[in-house]
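Q: I'd like to go over a predicted model; first the sequence, then the structure.
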Amino acid sequence: MPVNTQAFSEADGQFTSFRHAAFPDHKIRVKSDVTLCDNTVKQHVGYLDVGTDKHFFFWFFESRDKPDSDPFLLWLNGGPGCSSLTGLFMELGPCRMSENGNGTVHNDHSWNNKANIVFLDQPVDVGFSYGEGNEAVSNTKEAAKDVYAFLQIFLQTFTKYQPADFHVTGESYAGHYIPQIGATIAAGNAKAEQVAHQRGLAQQSLRPEDLVTIHLDSLAIGNGLTDALVQYKYYPDMACDTKYGPVLTNEQCDQMRGKYETCASLVQSCYKWKTPFACVPATMYCNNAMIGPFQQTGRNVYDVRTDCAPGSKLCYPILEDIEAWLNLPAVQSELGVDRAYQGCNFDVNRNFVMQGDWPLPFQQLLVPLLESGVRILIYAGDADYICNWIGNKAWIRALEWSGQDEFENAEDVDWKVGRTGKVGGKVRAHENLTFLQIYEAGHMVPYDQPEAGAEMIETWIQKKNFA
């Protein structure tokens, strides 16, 4: 285990704990003898502990290719309140849940084919993460601080990943998380580089209290909720879109369009004041007006082509299979966990809503990142309703940055997936901003289109062109 001598460790039962002087209230507990899911690669599982009250579970897999030099990815699922292990076992991890739900099968299209990847359950009380006392996190900004502390301790513990390009990836409500995490990393990097400059020392000469520079190369958001003001406007267009057959009638869609002015006024107040008093009413009204009519049909909000599976909490039976498998005593014993796994915690979701976090404007955080050279990929499966591609493309086009006009005038061109030999979508790009519409995929692109999802991420992290 390559450990930085600047980080200090201690035995903690079946875990080894590592701390960082800059974060006296934080430590990570690591267990590295795990062989579940993919026994061909090195794994680390454990917790980020914040004081005695907050405990964030993580699961790390080395790259199947060149772990010493391949990029490093963080993956986050959304909700808010849903476990990133959904991404691991349903979408892009080294294994997937088997059809009968009693084990896992190898995933040939895992994103760790060409990258080291960590799945993090956050905020607390999500997945295997847990809180004690009154330390629940109910807003994106606070959640990002804990993620940044985790990355600092992890990278100063496992030093070989420090030089790697770092990518923050995720989907859905991660359209909130990822811009905030990117901004937090950028601020931390500026602080680290200022200290190093003042001391006239390279990063290799770190003191225990120093921050490591995280080589933030890109953000990649899949079917995200990022700019509610723009995105709410396009729900009627998606509900009556003809590609997969309209779900609602033209009359119903027109009624939804008639409610957008009120929705927009409420969201604009939220954007201005950023308080629960301003933002909670926007969430309640807009969700009822723009999402409610679709939900009443019984169709799957994550895939307009299908109905929700009967009896499934979130339309997909595989989610119950994942919960059942992760709650097996033998699995929990190997992971070193001692609590029930819950795929989505609706109390966490409700807390974020009641804190007014849902309609906040996170697209604004992307502009300074773009201007500093961070690459940003927004991708969207075009069968998703809840965070549909039409709204995602619209907010990207509306984003005010130095390349806005050029991006607006750029062409949409076909993206051919080499793995399948088919056109897998359309891409529009200018400089370091890219939008990718992916055909025949819903909210969870790697689940519906695993070949396209894998090729997309490998093309992106290897800095190749999509077209």
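A: Perfect, I can see it now.

Q: for the rest of this, base every contact and every neighbour count on C-alpha atoms.
A: Will do.

Q: burial of the nearest residue to residue 406 once chain neighbours are set aside, as a residue count?
A: Distances taken as Cα to Cα, 6 or more residues apart in numbering place residue 430 nearest to residue 406, at 6.6 Å, with adjacent residues excluded. Here the number of neighbours of residue 430 (other Cα atoms under 10 Å) works out to 16.

Q: over to the one 5 residues further on?
A: Neighbouring residues of residue 435 were enumerated by other Cα under 10 Å; the total is 24.

Q: I'd say the residue nearest to residue 406 and residue 402 touch.
A: No. In this structure, residue 430 is not within contact of residue 402 by Cα atoms under 8 Å, at 10.7 Å.

Q: give me the most central residue, this protein.
A: residue 170 (2.2 Å; Cα atoms, centre = their mean).

Q: the structure to be compared is supplied as follows:
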Amino acid sequence: MEANLEKCLKGISECNELGPGRPPLGYHCRRAAVTCESLLVDPITKTGTSVYDLRVDDGNEEDLYAFELGDFEDFLNLESVQEHLGVSKWWYVENEEVFEVFSQYTTYDTTHFVTELLNKGMKVLVLNGDQDYVTNSLGTLKWLSSLKGTEKYGEKLGRVPTKNLDYGEGQLFGRLWASKYANGAKLAFIEVCTIGSTRDVTEAGHCPALNKPLGTQHVFNKFLSGELWDRA
């Protein structure tokens, strides 16, 4: 897989040939998405392991959710619920046609737009579960550390000491990187994990809100209030 990384990176470069913030090149993006998935994602899938949560087999992600989801498609299509919401159209969990059109752009580099938000002095929070392979925390921290606009956002974030982020009665949510800038911008990254633990149900995969719902709500409120950066 490591040897195939260069082929994937070459495809990503072609997808983004027009430069940061410019439109993606559709044909190259589609080809890059197929190339990267076949070389870097399929080998994991073929082992039977979930790429959304490396702790479980593919399709068993719900085993590690903190609660049972239930059938929300049926719920949202109940006549009583639709009347309450003031809607009448059938609600679908997923539209495959839309998903296929969107997924071809998974190799499009959108970090330029994150930099734009920071240049405008806004708050940005990025959050990943440590057991997620698809949007993995190592890759996320790498691109975050490269962000550069009117301030050296990534460089400063990479230098800050990490802190344990707790919620409730001393329950650990994960590790926090948080930095503030002269233009008023705030940037934070959270790796949802259990530090020093074995593989257990308190870590998080692709859906941290389902693995750690109370912790996620706690962090979201701290993001809105700006408290995430109180000690930054």
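A: Sure, I can see it. None of the values given here were measured: they were computed from a predicted structure.

Q: fetch the TM-score of the aligned pair.
A: After superposition, the two chains reach a TM-score (TM-score structural alignment, normalised by the length of the second structure) of 0.79; 206 aligned residues with a Cα RMSD of 2.4 Å.

Q: what's the residue nearest to residue 406 of the first structure aligned with over in the second structure?
A: Aligned by TM-score structural alignment, residue 430 of the first structure pairs with residue 179 of the second structure.

Q: in a strand, residue 60 of the first structure, correct?
A: Yes. Assigned with DSSP: H, G, I helix; E, B strand; the rest coil, residue 60 of the first structure falls within a strand.

Q: helix or strand for the residue nearest to it when sequence neighbours are not counted, which one?
A: Spatially, and ignoring its direct neighbours in sequence, residue 60 of the first structure is nearest to residue 118 (4.1 Å; Cα to Cα, 6+ apart). Residue 118 of the first structure belongs to strand 116-120 when assigned by DSSP states H and E.

Q: helices and strands around that strand, which ones?
A: strand 54-61, strand 72-76 (3 or more Cα pairs under 8 Å, 6 or more residues apart in numbering; DSSP states H and E).

Q: can you say which of those is nearest to residue 141 of the first structure?
A: strand 72-76 (14.9 Å; Cα to Cα).

Q: specify the strand with the largest residue count in the second structure.
A: Secondary structure of the second structure read by DSSP state E shows that its longest strand is strand 171-180.

Q: can you check which of the helices and strands packed on strand 116-120 of the first structure gets nearest to residue 395 of the first structure?
A: Once those are compared by Cα to Cα, strand 72-76 is nearest, at 21.3 Å.

Q: the closest one aligns to what range in the second structure?
A: The aligned range for strand 72-76 of the first structure is empty, by TM-score structural alignment.

Q: and what of stretch 385-400 of the first structure?
A: The aligned range for stretch 385-400 of the first structure is 133-148, by TM-score structural alignment.

Q: show me how far the matching stretch is from its chain's centre.
A: Centre-to-centre, stretch 133-148 of the second structure and its host chain are 9 Å apart (Cα atoms, centre = their mean, to the nearest Å).

Q: and the contacts of that stretch?
A: 41, 51-54, 111, 115, 128-130, 153-158, 189, 191, 206 (Cα atoms under 8 Å, 6 or more residues apart in numbering).

Q: one more pass at 10 Å, please.
A: The contact list for stretch 133-148 of the second structure, computed with Cα atoms under 10 Å, 6 or more residues apart in numbering, reads 37, 40-41, 44, 50-54, 109, 111-112, 114-116, 118-119, 126-131, 152-159, 177, 187-192, 205-206.
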